[in-house]
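>>> predicted coordinates and the sequence they were generated for:
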Amino acid sequence: MGYYFNKILTDIPFEEAIEKTIQALKNEGFGILSQIDIKTTLKKKLDVNFPNYMILGACNPPFAYKALQVEDKIGTMLPCNVIVHEIANGSVEIAAVNPIASMMAIQNEALKGIAEEVRDKLKKAVSSL
């Protein structure tokens, strides 16, 4: 099982890919809690050049609440990260964490169904792009 799933978009500006990704996530009940601009951060902290790379911290509150009810330390694995990454030839890759893979580290069967539902919603958002 892979720890992420992805989709590559061609001929789309990076900023537009971010906007479309945020909207696709919103359509599946996710809000964005954080946006981490890796390119800018690495330039500022290490003075290195890096392609456009944004990490979106996505949260679906009802599912986060359910997960917290059955595993109070699950917050260490929240929110669900989704990346928007500029790759070669003007293409942009959108990739999301597979919650099933990350939940395997936790020995709590009650999380399995929640993780499956979140995975399905994330996959639907990514595939809709």
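Now that the structure is in, tell me what you want to look at.

>>> could you use CA atoms for every contact and neighbour count after this?
Fine.

>>> quick one: contacts of stretch 19-35?
54-61, 79, 84, 94, 121-122, 124-126, 128-129 (C-alpha atoms under 8 Å, 6 or more residues apart in numbering).

>>> hey, where'd the helices end up in this structure?
For the chain, the helices defined by DSSP state H cover 14-27, 38-46, 61-70, 99-103, 110-127.

>>> any chance of TSV for these, columns mean neighbour count and distance to residue 4?
Listed next are those as TSV, based on neighbours: other C-alpha atoms under 10 Å; distance: least, C-alpha to C-alpha, whole Å:
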stretch	mean neighbour count	distance to residue 4
helix 14-27	18	15
helix 38-46	13	19
helix 61-70	15	19
helix 99-103	18	8
helix 110-127	18	10
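
>>> pasting the second one now:
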Amino acid sequence: MIEDRIGTTLICNIIVQDVGAGNVEVAVADPVTLTATADNNSLHQVLKSMRETLKSTIEIL
């Protein structure tokens, strides 16, 4: 396990909001930024992957 309690620091909420005129806004906190103080390169690599997955998913929407 890279960092067994990292879930306690991650905000796993995604906000989807109708902003009118047929537009939707999606917002999510950046997992890399949320854990910037963690001194664990393996964890940082996992979080970068999470960031890219979230970004790709949002772009599809």
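That came through, no problem. Only a predicted model underlies this, so the values are computations on that prediction, with no experimental measurement involved.

>>> tell me which of the helices of the first structure lies nearest to residue 7 of the first structure.
helix 110-127 (6.5 Å; C-alpha to C-alpha).

>>> which residues of the second structure does the closest one align to?
Aligned using TM-score structural alignment, helix 110-127 of the first structure spans residues 42-59 in the second structure.

>>> just how off-centre is the matching stretch within its chain?
In terms of C-alpha atoms, centre = their mean, to the nearest Å, the centre of stretch 42-59 of the second structure is found 7 Å from the chain centre.

>>> over to stretch 20-33 of the second structure?
Using C-alpha atoms, centre = their mean, the offset of stretch 20-33 of the second structure from its chain centre is 11 Å.

>>> related to what we said a few turns ago, of all the helices of the first structure, which one is nearest residue 5 of the first structure?
helix 110-127 (7.2 Å).

>>> related to what we said a few turns ago, switch the helices of the first structure over to a markdown table; also include distance to residue 89 of the first structure.
Converted to a markdown table, these look like this (distance: least, C-alpha to C-alpha, whole Å):
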| stretch | distance to residue 89 of the first structure |
| --- | --- |
| helix 14-27 | 12 |
| helix 38-46 | 18 |
| helix 61-70 | 36 |
| helix 99-103 | 30 |
| helix 110-127 | 20 |
